[in-house]
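Chemist: Build the 3D model from these lines:
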Amino acid sequence: MFKYRGTAVGIDLGTANLLMYIKGKGITVREPSIITIDVNKKEIVATGQKAKDMIGRTHSGLQTIRPIRDGVIADYESTTLMIQHYLKQAVSKGIFATKPTLVISVPSNITSVEKRAVIDAAIQGGARDAHIVEESFAAAIGASLPVWEPTGSMIVDIGGGTTEVAVISLGGIVISTSCKVAGDEMDRLIIQHIRKEYQLLIGEPTAEKIKINLFNEELSNRKSIRGRDLVTGLPRTIEITDEEIWNVLIEPIEIINQTIRHTLENTPPELAADIMERGLILTGGVAQLRGLDTVISNATNLPVIVSDDPLDCVVKGTAKVLENVKILK
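Modeler: Just a heads-up that it's a prediction; the model follows:
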């Protein structure tokens, strides 16, 4: 196997998180895909977790931006600045001797124009060259599925902006489906529910914390939530139950189940038989949601396995792609 021997970087350019793998160093960046910019100077003030902590707390001179929305670049300039920032960090640490070649994961349903935008943003950000790999294929490689063998492997990658479902065999995607229902949509529905039922306004960070609490295996049945009362305008605290939040998430989970079923319905019979026997693999941040594997298994009548490192599967897949120049081509 011929291996790429230059300076190489794999990037999972996710809606919620950006992960960067540097050849020979491992995963060096694991940060939220958020930046805060000085509006007047057009300079980055904060990135990653520091920028996330500023959401809802900035003044008019600062703007906190999520450059990636629903798996694609929503703000080209901010995406370029974000990639450039992390590459410069690596350069300052003496990791790169020359400009690196990047392998970047993207959703399977983005257009050629959107793919070009990702490549251009990477090159403007400081890369020598950039290659695209589909997110579901990278996740399957990162989850150690037998993607090169004549057998069907099914991957369901539930990230922040999109859910990617794909059937892979003999080194290629046989069929793939994508829907824009994932972690962000779950957060939005939680915000809507709290607003409608309790007349309480909460922000995206609070909604995300409520959802993440369901990842924990040992949960109290009730939890306190703080927000702004829509009637009085004053701060107020309420209590909600885990069951109540689960009921809110039933709708987006059902859409994900429909996407999986649609993919199965269009899968060749022999590959479908392989999947029935071996099951499907869940990856992505939302795969950690407590009980999600059971819900999907009951809806699809398939064995469902959560990957050992669901958050890292895509970036690990880009790392393995970096090891084989034939995949890049």
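Chemist: Please make it C-alpha for all contacts and neighbour counts, starting now.
Modeler: Fine.
Chemist: burial measure for V133, as a count.
Modeler: 22 (other Cα atoms under 10 Å).
Chemist: which residues touch I260?
Modeler: Residues in contact with I260 (Cα atoms under 8 Å, 6 or more residues apart in numbering) are 156, 165, 177, 300.
Chemist: Remind me which helix or strand it belongs to.
Modeler: helix 242-265 (DSSP states H and E).
Chemist: where's that helix relative to the chain centroid, distance-wise?
Modeler: Remark: helix 242-265 is offset 17 Å from the chain centroid, using Cα atoms, centre = their mean, to the nearest Å.
Chemist: Same question for that helix: list its buried residues.
Modeler: Residues of helix 242-265 classed as buried: 242, 245-246, 248-249, 252-253, 255-260, 263-264 (neighbour count, 16 or more other Cα atoms under 10 Å).
Chemist: next one: stretch 171-191
Modeler: In stretch 171-191, counting by 16+ other Cα under 10 Å, buried: 173-187, 189-191.
Chemist: Just the ones in strands from these, please.
Modeler: Using DSSP state E, the subset of the buried residues of stretch 171-191 located in strands is 173-179.
Chemist: Specify which member of those is nearest to I110.
Modeler: Nearest to I110 among those: S178, at 9.6 Å, using Cα to Cα.
Chemist: Spatially nearest residue to that closest one (excluding sequence neighbours)?
Modeler: Leaving aside its sequence neighbours, S178 sits nearest to E164 (Cα to Cα, 6 or more residues apart in numbering; 4.6 Å).
Chemist: who's in contact with stretch 221-235?
Modeler: Residues contacting stretch 221-235 (Cα under 8 Å, 6+ apart): 199-202, 206, 236-243.
Chemist: Now the element after whichever strand or helix holds D157, going C-ward?
Modeler: Per DSSP H and E: D157 is located in strand 153-158. Moving toward the C-terminus from strand 153-158, the next helix or strand (DSSP H and E) is strand 163-169.
Chemist: Against which helices or strands is that next one packed?
Modeler: helix 135-142, strand 153-158, strand 172-179, helix 242-265 (3 or more Cα pairs under 8 Å, 6 or more residues apart in numbering; DSSP states H and E).
Chemist: let's go with 10 Å and repeat that
Modeler: helix 135-142, strand 153-158, strand 172-179, helix 242-265, helix 269-278, strand 280-283 (3 or more Cα pairs under 10 Å, 6 or more residues apart in numbering; DSSP states H and E).
Chemist: can you redo those as CSV with distance to D120?
Modeler: Below are the helices and strands packed on strand 163-169 laid out as CSV (distance: least, Cα to Cα, whole Å):
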stretch, distance to D120
helix 135-142, 18
strand 153-158, 25
strand 172-179, 24
helix 242-265, 31
helix 269-278, 37
strand 280-283, 28
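Chemist: One more sequence to fold, the one below, so I can look at both together:
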Amino acid sequence: MWSRDIGIDLGTANVLIYLKGKGVVINEPSVVAIDTTTRKVRAVGEEARRMVGRTPGNIVAMRPLKDGVIADFEITEAMLKHFLEKAGAKSRFGKPRILICAPTGITNVEQKAIREAAQKSGAGEVLMEHEPKAAAIGAGLDIFQPSGNMVIDIGGGTTDIAVLSMGDVVTASSIKVAGDKFDQAIMAYIKKKYNLLIGERTAEELKKTIGTVFPGARHESMDIRGRDLVTGLPISVTIRSEEVQEALEESVSAIVAASKSVLEKTPPELAADIIDKGIIITGGGAYLHGLDTLLTEELKVPVMAAEDPMSCVVKGTGIMLENLDKVSKKRGFFSRV
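Modeler: Next comes the predicted model:
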């Protein structure tokens, strides 16, 4: 049985787990390798990620979450159970309270699926909170004052944009354009331009190593290998930073448009606070080269990446858990489901 308070950032790309009193104890890819003939789990997390694109026909490495929500309930449950056991959350004294973060645009049905997966994995009470709120707290913003704070949380499946004040979300937007869509855009661009088929891992490596989203901000190149769609043979081509920027242009434009929309709906007094404080980017997308510069130029507001942006959401859950008895009574802080 489990008894400790646990915070979970159940991401499309990564699962991070915070154990009360210990900090972040798990940070692994949301990937599960299963045997399709028996439906048995063969590997979870980093071990399963290494298998992506390199398994025999009967073993499939898959992500059980898509666009920030559960796509395969059974596999999500198995993944959560594995990570909770690995985190050392077992105890003789009872089941834990688990705080899970979810995108702002999540439906009641999707919320129920997350709750049930957590309960079947061993949770007692399940609390849920919006990702951008946890991200803002984890990034060190004081969202409990009557003052505007804005955060853009770019994960693997969704980008959540929110303005927060007095401990709650004032205006928000959630779009299904984030890290995964960036990788898919790079894959599609290279397929169209070079007739070359590459995998997600190669696309991600391109994005991280030479990618940029601000025109002229980076001038690097990288050799990649893939399968020629004409001959069917493996070939190598050289990709430049400018090409990655061109590939990501449409996806990044969607994030800019959503951010502008949230700002336009923000009350004037809070908008004035945001102009003074700036906007914080969290999530893995914050590492995208040139994104802060591009958003600053487009939104006319200073934009900066948080310190350790990948961990902001789970650190936020940790801060909430450490102060659970004190803050759970505040209206709107937690959604008990």
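Chemist: Of the helices and strands packed on strand 163-169 of the first structure, which is nearest G291 of the first structure?
Modeler: The closest of these to G291 of the first structure is helix 242-265. By Cα to Cα, the value is 9.9 Å.
Chemist: what angle do that closest one and strand 172-179 make?
Modeler: Interaxial angle of helix 242-265 of the first structure relative to strand 172-179 (axes from the mean of the first three to the mean of the last three Cα atoms, to 10 degrees): 140 degrees.
Chemist: average distance between helix 242-265 of the first structure and the second structure?
Modeler: Mean deviation of helix 242-265 of the first structure relative to the second structure after superposition (mean Cα distance after the TM-score superposition for the first structure): 0.8 Å.
Chemist: tell me, that helix lands on which residues of the second structure?
Modeler: Helix 242-265 of the first structure corresponds to residues 241-264 in the second structure, going by TM-score structural alignment.
Chemist: List the contacts of F182 of the second structure.
Modeler: Going by Cα atoms under 10 Å, 6 or more residues apart in numbering, F182 of the second structure touches 156, 188, 200, 203-204, 207, 244, 247-252, 285, 288.
Chemist: With S30 of the second structure as the reference, measure out to G45 of the second structure.
Modeler: 6 Å (Cα to Cα, to the nearest Å).
Chemist: ok, now E129 of the second structure?
Modeler: 20 Å.
Chemist: What of N195 of the second structure?
Modeler: Between N195 of the second structure and S30 of the second structure the distance is 30 Å, computed by Cα to Cα.
Chemist: before we move on, back to that, aligned counterpart of the residue nearest to S178 of the first structure in the second structure, please.
Modeler: Taking TM-score structural alignment, the alignment pairs E164 of the first structure with D160 from the second structure.
Chemist: shouldn't that match be in contact with A134?
Modeler: No: using Cα atoms under 10 Å, D160 of the second structure makes no contact with A134, being 11.3 Å away.
Chemist: These two: which is more packed in?
Modeler: Neighbours were tallied for D160 of the second structure and for A134 using other Cα under 10 Å; the higher tally belongs to D160 (31 against 25).
Chemist: what about the more buried one, distance to I70 of the second structure?
Modeler: 17 Å.
Chemist: contacting residues around whatever residue of the first structure lines up with D180 of the second structure?
Modeler: Under the alignment (TM-score structural alignment), D180 of the second structure pairs with D184 in the first structure. Taking Cα under 10 Å, 6+ apart as the criterion, D184 of the first structure is in contact with 15-16, 69-70, 159-162, 190, 204, 207-208, 286.
Chemist: just G94 of the first structure next, same as before
Modeler: Contacts of G94 of the first structure (Cα under 10 Å, 6+ apart): K88.
Chemist: Kindly indicate whether it is helix, strand or coil.
Modeler: coil (DSSP: H, G, I helix; E, B strand; the rest coil).
Chemist: Quick one: map G203 of the first structure onto the second structure.
Modeler: That one, G203 of the first structure, aligns with G199 by TM-score structural alignment.
Chemist: cool, and I119 of the first structure?
Modeler: Match for I119 of the first structure (TM-score structural alignment): R115.
Chemist: what's the answer for V29 of the first structure, then?
Modeler: That one, V29 of the first structure, aligns with I26 by TM-score structural alignment.
Chemist: In which helix or strand does that match reside?
Modeler: With DSSP H and E as the test, I26 of the second structure turns up in strand 23-29.
Chemist: one step back: so N195 and S30 of the second structure - more neighbours on which side?
Modeler: Per other Cα under 10 Å, whichever of N195 of the second structure and S30 has more neighbours is S30, with 25 against 16.
Chemist: Next, the contact list for that one, please.
Modeler: 10-16, 44-46, 48-49, 62-65, 76, 79-80, 156.
Chemist: So K211 of the first structure versus G160 of the first structure, what's the distance?
Modeler: 12 Å.
Chemist: hmm, I was thinking of N324 of the first structure
Modeler: 28 Å.
Chemist: Neighbour count: the two, which is higher?
Modeler: G160 (25 against 15).
Chemist: Would you confirm that the more buried one contacts V72?
Modeler: No: applying Cα under 10 Å, one finds G160 of the first structure not in contact with V72, separated by 11.3 Å.
Chemist: Can you tell me how far the nearest residue to R240 of the second structure once chain neighbours are set aside is from I186 of the second structure?
Modeler: When the adjacent residues along the chain are set aside, R240 of the second structure lies closest to S221, with 4.2 Å between them (Cα to Cα, 6+ apart). To I186 of the second structure, S221 of the second structure is 14 Å away according to Cα to Cα.
Chemist: how deep is T231 of the second structure tucked in, by neighbour count?
Modeler: 9.
Chemist: What residue in the first structure is the furthest from its centre?
Modeler: T232 (37.1 Å; Cα atoms, centre = their mean).
Chemist: So whatever residue of the second structure lines up with that one, which state does it fall into?
Modeler: Aligned by TM-score structural alignment, T232 of the first structure pairs with T231 of the second structure. Secondary structure, three-state DSSP: T231 of the second structure is coil.
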